[in-house]
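Asks: Could you look at this predicted model? Sequence included:
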Amino acid sequence: MADAKKSDLGFEAELFKAADKLRGNLEPSEYKHVVLGLVFLKYISEAFESYHAKLTEDEYADPEDPEEYLAENIFWVPTEARWSNLRNKARDPNIGKIIDDAMEAIERVPANEKLKGVLPKNYARPTLNKEMLGDLIDLFSKIDMRGNANEARDLLGRVYEYFLSGFASSEGKRGGEFFTPRSVVKTLVAMLEPKKGRVYDPCCGSGGMFIQSENFIEDHGGRRNDISVYGQEINHTTWRLAMMNLAVQGIDAEIKWNNEGSFIRDELPDLRADFVLANPPFNISDWGGERLTDDGRWKYGTPPKGNANYAWLQHILHHLAPRGTAGVVLANGSMSSQQSGEGDIRKAMIEADKVDCMVAMPGQLFYSTQIPACLWILANDKSANGHRDRKGEVLFIDARQMGHMVDRVRRDFDDIEIDKIAETYHRWRAKAPDQPYEDEAGFCKSADLDAIRKHDYVLTPGRYVGAVDEEDDGIPFEEKFAALAVRLDAQMTESARKAGLIRRTLGRIPGGSQ
């Protein structure tokens, strides 16, 4: 661990395991903020110190001017808040207060306005073990972040994101509310390819959609500042996690918070995004629908008061630019529900040609629920953005058999599976793909509106893609059926014989059944 930059991808897992051992009896939901706050402090401190050293060597620069750091998206860190100070005082009995003071000092700097009210400041509470805090500081001090600033950001970004995932797993359903599994986010991002423009998430959780979007751009040779990031989050604690996560990743974003949420108090009412990526909470009933019956966002029908699924879809369409596309994760029931007018809303959306692609996902992908989910890919203009005109068509992908179990309760996708889903969609929408799109029985099917109407506007991919073709072994069906009938008859005869033997055996036992 002395040289983390040269280690393999198991580094984050090993670090998490080591940090988790120090948790003791502290609940994961509480410990999460303790650890992630320190990871954040470690990153901004060393990013500052590294750039401070660089400015010191430049005779035309002033290393004590906070404005010098703003241009590089680096936060100004006062002397008492620097990691070197914490490391030297890790065994001080007052280390909790020292950390709190460091967080407050960072927030007080005018140049750090974005961090105001974001950082955790309850390390001095009596219930927090100070030995544990010292151990965590020692542990994180072993991460080598000297050298290239981008490498340092990437390293701590990986650590922060892995820790978010680990804590979501530890917390189960409660933890899953702030974290969307990475493979689900990567699938959406790979399908939509947000290379340039405005990216919006109305329920952004810890910010994973934005980070994967930025990673996608860098992986494909683009520039981070080609996209602008906007979001809103209802949970203040989760909003703070997102703000720290994005800061560690070096992402400049406009993330709003209020305790009423995007439906009741939309903080970005005039935003029209080129890409929307969202994983709203599934099937929520207390979303405030009774207060919004005549809202202008409900262009395709008033959502039922007892379920927000179609409120989210219409809120997202409302915020979509004329040539924009959206990817939304919802519960499978959203594809077929007819209750409380949901079927009528779905019909209106389909007839308006807003649904571009539907992907059925397997169950057990999420920390918060075991139920299967689906991906809705929406498009305002199916002839835009250099793709072929897909008006009147919808692509259905059935990915329910994909993925692998990573433990007893959770499934995950690998990159090959993600690429298969994304490339199928890309070939289907492309004008002249290198490899033409073809329907694949049991996996994908391009259907027109007439076919969807025949299915009463139900969008479940399994209804369209059909069954996987069985390999022809040359044996006629009649012969196979006759053989199966003979086998079934023999099995039923044997079953009756064994049942009689059991009854006779029980009859010979005193007090047994006759």
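Replies: Now that the structure is in, tell me what you want to look at.

Asks: can we go C-alpha only for contacts and neighbour counts from here?
Replies: Noted.

Asks: quick one: the helices in the stretch 251-400 of the chain?
Replies: Using DSSP state H, counting those that start in this stretch, the helices assigned to the stretch 251-400 of the chain run over residues 261-264, 309-318, 342-351.

Asks: For the longest strand seen in the chain, name the packing helices and strands.
Replies: Counting by DSSP state E, the longest strand found in the chain is strand 320-331. Packing partners of strand 320-331 (3 or more Cα pairs under 8 Å, 6 or more residues apart in numbering; DSSP states H and E): helix 182-192, strand 273-278, helix 309-318, strand 373-379.

Asks: most tightly surrounded among the helices of the stretch 251-400 of the chain?
Replies: helix 309-318 (a mean of 23; mean count of other Cα atoms under 10 Å).

Asks: Specify the angle between it and strand 320-331 in degrees.
Replies: 160 degrees (axes from the mean of the first three to the mean of the last three Cα atoms, to 10 degrees).

Asks: Okay, angle between helix 309-318 and strand 273-278 too, please.
Replies: Interaxial angle of helix 309-318 relative to strand 273-278 (the same axes, to 10 degrees): 160 degrees.

Asks: Mind listing residues that contact helix 309-318?
Replies: 202, 263, 272, 276, 280, 282-284, 297-300, 302-304, 326, 328, 330, 334, 342, 345, 378, 380 (Cα atoms under 8 Å, 6 or more residues apart in numbering).

Asks: same thing but at 6 Å, please
Replies: For helix 309-318, the surrounding residues in contact (Cα atoms under 6 Å, 6 or more residues apart in numbering) are 283, 297, 303.

Asks: what does stretch 285-297 give?
Replies: 305, 306, 307, 315, 318.

Asks: Mind doing that once more with 8 Å?
Replies: Applying Cα under 8 Å, 6+ apart, the set of residues contacting stretch 285-297 is 263, 264, 302, 303, 304, 305, 306, 307, 308, 314, 315, 318.

Asks: also this one, for the comparison:
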Amino acid sequence: MTSGENATVAAGDIARLAGVGRAAVSNWRRRFGDFPQPVGGTTASPLFSLAEVEAWLVEQGKLRQLPQDEMLWQHVRNSVDDLQLLSLVSRLATAVAHRKLSSLLRKDDDKVAEALPNLLVGDNDVPLIRATAELARERGLAETVEFLYTRYTEAHSRRVQALSPEVARFMVAFIEPEATEVFDPSCAFGGLLLALVSRRDDGHEISAIRVKGQDRNTDAARLACARLTARGISADIQSGDALTRDAFPNLRVDAAVCAPPFNERGWGYEALTNDPRWEYGLPPRGESELAWVQHCLAHVKSGGQAIVLMPPAAADRRSGRRIRSQLLRTGTLQAVVSLPAGTAPQSAVPPHLWLLRRPGVGDGVPSHVLMVDSSEGICSDDTVRAWRSFRRGEKIDEAFGRTVPIIDLLDDEVDLTPVRHLPRAASVQVGNLDRAREEFFALADALPAALPDVSPGGGPLTMTTIAELVRAGSLQVEHTPMRMETESGDLRLLTVKDVTLGRLATGQGTREAGLVIGRPGDIVVPAITRHIIARVLDEEEALGPHLSLIRPNPEVFDSHFIAGFLRATSVRTAGSVTGSHRVDVRRAQIPRLPLTEQRKYGEAFRRLDRFEDTVRRTGEAGENLRRLIFNGLAGGDLLPDC
């Protein structure tokens, strides 16, 4: 592999290389005048030459030799742009897990390229494969693949949404020991399937003989397969959206386990109205999770299990009560376990775990459902033991759960929220209440400080338009194509919905003609929207259709200043009966102010955004506090003291 003279590292990378904290790197930059100067990046996130940093660390006695794994990672990271990093990592991991790689690497690069046509994109791929294989010989195959995965997730911590290993182990612990084939239809990087390797039952290790999975992200699916293969697990992982493009339509397994995406309205409702998977009822448009539950059940054998992570709202939303009722009446839904807040990777709310079983031929319908509250913290052994006792028809220790008659749940609400059916000790209830009270008051106390300081102004500002600034060369404006593929491909795309909801990119596409790449500091505006939204990018993003991008000259304009005034201006050109309108950003008006004044406005707008977020979180914390007090009073755990 080449030495990579142009390779760059961030401050976090330098800290890792030297085995110190980031604060130490900042201290070196201040104290040592000969510390390498930035060669790229931004003021807030500078990039340094890897060669210069390595030489400086060696000269200072802070590094004897650059570790082999870190050297490899820096070359990997610097070989492609950030948008292609997952693709490269997944291809390298797949290549080194290839069973014939050792013999292939004895041949020249051209022969290797011919043998691995689907894994090579750039000229440097074969040298990177050779370097990765060398590391695998030193550290082991599984350790090397995990190293690549871990480094990628650290580099893109904001993009990656994955279950923690602890939660994954907890979920798979409910799978029966006899299961020999397990399926995950939304497997991401394979965390749940990997957890099967270390699964234990009564002290005896159990291994799933075969695992199958699917994920809508091609690169994630490929990396999941490589992680499993590196551990000697027989795996068949396919790409594509499992709901709309099921890769295993005839598959029937012993168990399905899934942590699906929450609250997706575009899950395929219109196209799948008459799908045979909806055995328990057509999932409502706003209840994608009920589609995933039935998808899992459709792929398990008679008597097979489905373990699905669910948002708490799925337990009591009015729109889903018919399906919940059918799941109960048929004896399919057998337990609901509440988990701590933050357990789900894509949501901060405390999720639930639904334990389901496809009824076997001749099975009687159970009369009870097990309700367990693990919101205090995951306790796998006790909760799983309660589940196993319930399955054997034994009495449940009410410290860990309670069996609730199904007939009691089949009312107008069909509410499956565990805490509403469990007796709670006053001390535990008070502990929850104290934490909720502290969280609410801490957020409420932060509200005044979150507001920006303002003072009376001098009247209307002198304005100009985006179009005039474009003509003057101070700004650039680009528009993404009207038609683009956003549901398949190896490139993550930022969609209109992502911008509107303020979330990470969820679209998938390819590097087709007209693709617009946003840079840090660029401003993205949906072209058709109910309310004007302007989002400042803090990292490189590929943009999906119906978006406008504004790229200001940072020496002339503050991005947050422009974004704030974009949200305040009226730039409608065409309306609709739904209230949506087309946005022409060129007509938007921006004040003529010096950069120093712009930055003050930009900071004020940022603080208002933080204030809005704090208001939302305060409302959620207040509702949680209200619910705890109400349930405590109604259940007798609390007494009014007023």
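Replies: Looks like it came in fine. Owing to the predicted nature of the structure, the values given are computational and were not obtained by experimental measurement.

Asks: re the thing from before, in TSV, list the helices of the stretch 251-400 of structure 1 along with distance to residue 157 of structure 1.
Replies: TSV is the format used below for the helices of the stretch 251-400 of structure 1 (distance: least, Cα to Cα, whole Å):
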stretch	distance to residue 157 of structure 1
helix 261-264	27
helix 309-318	28
helix 342-351	38
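
Asks: now the strands: where do they sit in structure 1?
Replies: Going by DSSP E, structure 1 shows strands at 197-201, 227-233, 253-257, 273-278, 320-331, 355-360, 373-379, 393-398, 404-405, 411-412, 444-448.

Asks: Of these, flag the one that's most buried.
Replies: strand 273-278 (a mean of 27).

Asks: Could you give the residue range in structure 2 aligned to that strand?
Replies: Alignment of strand 273-278 of structure 1 against structure 2: residues 253-258, by TM-score structural alignment.

Asks: Please state the offset of that stretch from the chain centre?
Replies: 22 Å (Cα atoms, centre = their mean, to the nearest Å).

Asks: With stretch 490-506 of structure 1 instead?
Replies: 54 Å.

Asks: same thing with stretch 394-413 of structure 1?
Replies: That offset, for stretch 394-413 of structure 1, works out to 15 Å (Cα atoms, centre = their mean).

Asks: go on, stretch 352-367 of structure 2?
Replies: That offset, for stretch 352-367 of structure 2, works out to 31 Å (Cα atoms, centre = their mean).

Asks: do the same with stretch 317-333 of structure 2
Replies: Worked out by Cα atoms, centre = their mean, stretch 317-333 of structure 2 lies 28 Å from the chain centre.

Asks: Quote the end-to-end distance of that stretch.
Replies: End-to-end distance for stretch 317-333 of structure 2, by Cα to Cα, to the nearest Å: 16 Å.

Asks: And stretch 89-103 of structure 2, by the same measure?
Replies: Stretch 89-103 of structure 2 end-to-end distance (Cα to Cα) = 22 Å.

Asks: Next, the buried residues of it.
Replies: For stretch 89-103 of structure 2, burial by neighbour count (16 or more other Cα atoms under 10 Å) applies to 89, 90, 91, 92, 93, 94, 95, 96, 97, 101.

Asks: what's the closest of the strands of structure 1 to residue 29 of structure 1?
Replies: strand 227-233 (18.2 Å; Cα to Cα).

Asks: any idea what residue 359 of structure 1 aligns with in structure 2?
Replies: Under TM-score structural alignment, residue 359 of structure 1 pairs with residue 337 in structure 2.

Asks: Equivalent analysis for residue 246 of structure 1, please.
Replies: Checking TM-score structural alignment: residue 246 of structure 1 goes with residue 228.

Asks: so how far is residue 476 of structure 2 from that match?
Replies: On the measure of Cα to Cα, residue 228 of structure 2 and residue 476 of structure 2 end up 46 Å apart.

Asks: So which of the two has more stuff around it?
Replies: residue 228 (24 against 17; other Cα atoms under 10 Å).

Asks: ok, that one to residue 212 of structure 2 distance?
Replies: For residue 228 of structure 2 relative to residue 212 of structure 2 (Cα to Cα), the value is 10 Å.

Asks: ok, now residue 180 of structure 2?
Replies: Distance from residue 180 of structure 2 to residue 212 of structure 2, by Cα to Cα: 11 Å.

Asks: Likewise for residue 536 of structure 2?
Replies: Look at residue 536 of structure 2 and residue 212 of structure 2: by Cα to Cα, they are 39 Å apart.

Asks: One more: residue 325 of structure 2?
Replies: Distance, residue 325 of structure 2 to residue 212 of structure 2, using Cα to Cα: 30 Å.

Asks: Give the closest residue to the equivalent of residue 328 of structure 1 over in structure 2 in space, chain neighbours not counted.
Replies: Under the alignment (TM-score structural alignment), residue 328 of structure 1 maps onto residue 308 of structure 2. Once flanking residues are discounted, residue 308 of structure 2 sits nearest to residue 258: 4.9 Å by Cα to Cα, 6 or more residues apart in numbering.

Asks: Let me know how buried residue 391 of structure 2 is, in neighbour terms.
Replies: 12.

Asks: Which position in structure 1 pairs with it?
Replies: Match for residue 391 of structure 2 (TM-score structural alignment): residue 429.

Asks: Tell me the spacing between residue 350 of structure 1 and residue 456 of structure 1.
Replies: Distance from residue 350 of structure 1 to residue 456 of structure 1, by Cα to Cα: 11 Å.
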